[in-house]
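[1] Got a predicted structure plus its sequence, pasted below:
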Amino acid sequence: MLRRILLLAIVAGIAGFGVFWWLTIPATIAASALPAHQPDLANGQEMFNAGGCSSCHAVPKQDDRLKLGGGLAIGSPFGTFYAPNISPDPNDGIGRWSEADFVNAVMKGTSPAGTHVFPAFPYTSYQHARISDVRDLFAYLKTLPAVSGKVPDHDVPFPFNIRRTIGIWKLLFMDDKPLVADASRSAQWNRGDYLVNSFGHCAECHSPRNVLGGIIAAQRFAGGPNPEGEGWVPNITQKRMSDWSAKDISYFLESGQTPDGDSAGGAMVRVIKNTSQLTAQDRDAIAEYIKSLPPVDGPPRPKKPEKES
């Protein structure tokens, strides 16, 4: 009897492992599935700025935002991630990547080696981008300076360092659905929806997360603890932004100046360096979309400890 139970346990374990392995196969788009495409470098530059690529991938502590040698440390409850080198350097960057490699990394979170990319890279938002825009971005990146130098390995403890388990995380938090235009809204609003929820990945910072690190859908855009561990990211729904006009939001994205005369701080300073480079039309589109977000209560902010008398 004991032998039979043991045998059944072994069979169940093998079957369970097989199911896990099948469910966690990294998704890819075959190069043969990509139709002929003539890259639009101007559009690629716009996607570069909308995506804030230089905010994470520019070499820290230098002024040239186009030197994408990586190395920025990104803290999280799961460990410290280091933004990779995405310059065209053939050894340390993405100079040897194919277009399909890049599309799969950005939209599927799958590396050229066929492994899962850690979701510190916001592909849960990038999955909603148009493939043509991702291809234009890749073409634009290839025009930038090659930067040599390897970045440190991610400092992620067990069990979070097991990349295969990210496949389960993706099943939970990636819907793999394209954004569909809302016919009841203006073309400008739909453009803002696209930029905010794909390349702009605004919800990735401006939303609270659950214990697994997934965005809490019911509080999307409602702010919360800074994912990098310090400070609080503001609520950008009408719960907090009701006094801001769409024009105020657009001007903030251009200048970093708030309606009350304050200025952007923290990581938002890096974001403004990118959004200030967008066309005025795209800033206005983002502003119109954000202004339309219904009021949502975010998580309560922790109380500051009282000073001892």
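    Everything's here; your move.
[2] make it CA atoms for all contacts and neighbour counts henceforth
    OK.
[3] Check the gap between residue 137 and residue 22 for me.
    Separation of residue 137 from residue 22 (C-alpha to C-alpha, to the nearest Å): 32 Å.
[4] Between those two, which is the more surrounded one?
    Neighbours were tallied for residue 137 and for residue 22 using other C-alpha atoms under 10 Å; the higher tally belongs to residue 137 (25 against 11).
[5] wait, isn't the more buried one in contact with residue 48?
    Yes. Taking C-alpha atoms under 8 Å as the contact criterion, residue 137 and residue 48 are neighbours in contact, 6.2 Å apart.
[6] How is the closest residue to residue 43 other than its chain neighbours assigned, secondary-structure-wise?
    Leaving out its chain neighbours, the residue that sits closest to residue 43 by C-alpha to C-alpha, 6 or more residues apart in numbering is residue 136, at 6.4 Å. Of the three states, residue 136 takes helix under DSSP: H, G, I helix; E, B strand; the rest coil.
[7] Got another one to weigh against that:
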Amino acid sequence: MSDLPVELILDNMSDLVFVMRLDDSNDFRYVKMNSSAMRAAGLTSMAYGATFYDVLDPYEAEFLDKQYHHALTTVKPISFLFSHGGQIGETKLDIVRAGGNPHVIGTVRDITERVSTEQRLRREAHFDALTGLMNRHGLEERLHTSLAEAEKTGSLVAVMVIDVDSLKTMNDTWGHLVGDAVLQEAARRIQGVIRKEDIVARIGGDEFILAVHIQTRSDSILLAERLRVALSAPWVHNNVTMEMSASMGMALFPMHAATFQEVLRLADEALYKAKQKPGTHYECKE
């Protein structure tokens, strides 16, 4: 058997350990913490005998008190996430009923880095790294809700496909770094026209897709005209003035089609017609 004292073992654990005792008044009181727990919570042994409400923010105290009381009613240990001081901890609660009042041992593992990595991976799966806009996966996820809302409220959704026609010329003339900057500028200009709640995504190459809630077909023409003006304005980059141009095709849900796939196909057809004209133009499904 090991001769290491339990105190030394606890104080060398990276996990936080809190031991709480339920008193006769049904209040949990601190009876033991390891060094990691004290540092993370900003407490010392002076907190022994105190309740959550004595030493924590009222919101945190209420949350933890409910979790610890809930642990007493379950057969299996419970676990939950808890944020404190910018750190995220995964807490597991175990019950000890060795005569007298029960104790709850809370073991907390810092998962801040893991959560941050998971959030980054989720963002990378749904957002375009270059422009910060949604990608195709993010677009499909948002559109399901957006189109359902349009059906419920009886509004229209203008679905627009935009190709930045000037991208190839700028790539060939100035290189791909400038081409990337062109796409970022196009994204900024598009976002400057639409509302925060509207949907815009870059789905690859020089192509963007918008989905904007409107009330009438004339609203879609006004939107397209504002985008035409925004995307045809010259762009100054590194003291060089460059001409920007884009082609836009648009169709309306559910006026022109009852599914997103179909309305997108019609918008693509309108885009093809717009591309036959020089400069920045838009076409809308009749």
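    Nice, thanks for sending it over. Values in this document were obtained by computation on a predicted structure and should not be read as measured data.
[8] Quick TM-score on the pair, please.
    The TM-score (TM-score structural alignment, normalised by the length of the second structure) is 0.23; 114 aligned residues with a C-alpha RMSD of 6.5 Å.
[9] quick one on the thing from earlier: near the residue nearest to residue 43 of the first structure, how many other residues are there?
    Neighbours around residue 136 of the first structure, by other C-alpha under 10 Å: 24.
[10] got it, and the one 3 residues further on?
    When neighbours are defined as other C-alpha under 10 Å, residue 139 of the first structure has 20 of them.
[11] what helix or strand is it on?
    helix 131-141 (DSSP states H and E).
[12] Downstream of that helix, the next helix or strand is which one?
    Downstream of helix 131-141 of the first structure, the next assigned helix or strand under DSSP H and E is helix 166-173.
[13] what helices or strands is the next helix or strand after that following helix leaning on?
    The element immediately downstream of helix 166-173 of the first structure (helix or strand, assigned by DSSP H and E) is helix 187-197. In this structure, helix 187-197 of the first structure makes packing contacts with helix 202-205, helix 280-291, judged by 3 or more C-alpha pairs under 8 Å, 6 or more residues apart in numbering; DSSP states H and E.
[14] so residue 157 of the second structure is in which element?
    strand 156-163.
[15] ditto for residue 266 of the second structure
    Taking DSSP H and E as the criterion, residue 266 of the second structure maps to helix 260-275.
[16] which residues sit against the following helix or strand past that helix?
    Sequence-wise, the next helix or strand downstream of helix 260-275 of the second structure (DSSP H and E) is strand 281-284. Contacts of strand 281-284 of the second structure with the rest of the structure, by C-alpha atoms under 8 Å, 6 or more residues apart in numbering, involve 221, 224-225, 228, 246-251, 267, 270-271, 273-275.
[17] buried residues in strand 281-284 of the second structure?
    281, 282, 283, 284 (16 or more other C-alpha atoms under 10 Å).
[18] do the same with stretch 41-56 of the first structure
    41, 43-56.
[19] related to what we said a few turns ago, which other helices and strands contact the strand holding residue 157 of the second structure?
    helix 136-153, strand 207-214, strand 247-253, helix 260-275.
[20] Quick one, which of those gets closest to residue 180 of the second structure.
    Using C-alpha to C-alpha as the measure, strand 207-214 is the one of those that comes nearest residue 180 of the second structure, at 12.7 Å.
[21] What is the helix or strand that the closest one is followed by packed up against?
    Toward the C-terminus, strand 207-214 of the second structure is succeeded by helix 217-232 as the next helix or strand (DSSP H and E). Using 3+ C-alpha pairs under 8 Å, 6+ apart as the contact criterion, the secondary-structure elements in contact with helix 217-232 of the second structure are helix 176-193, strand 281-284.
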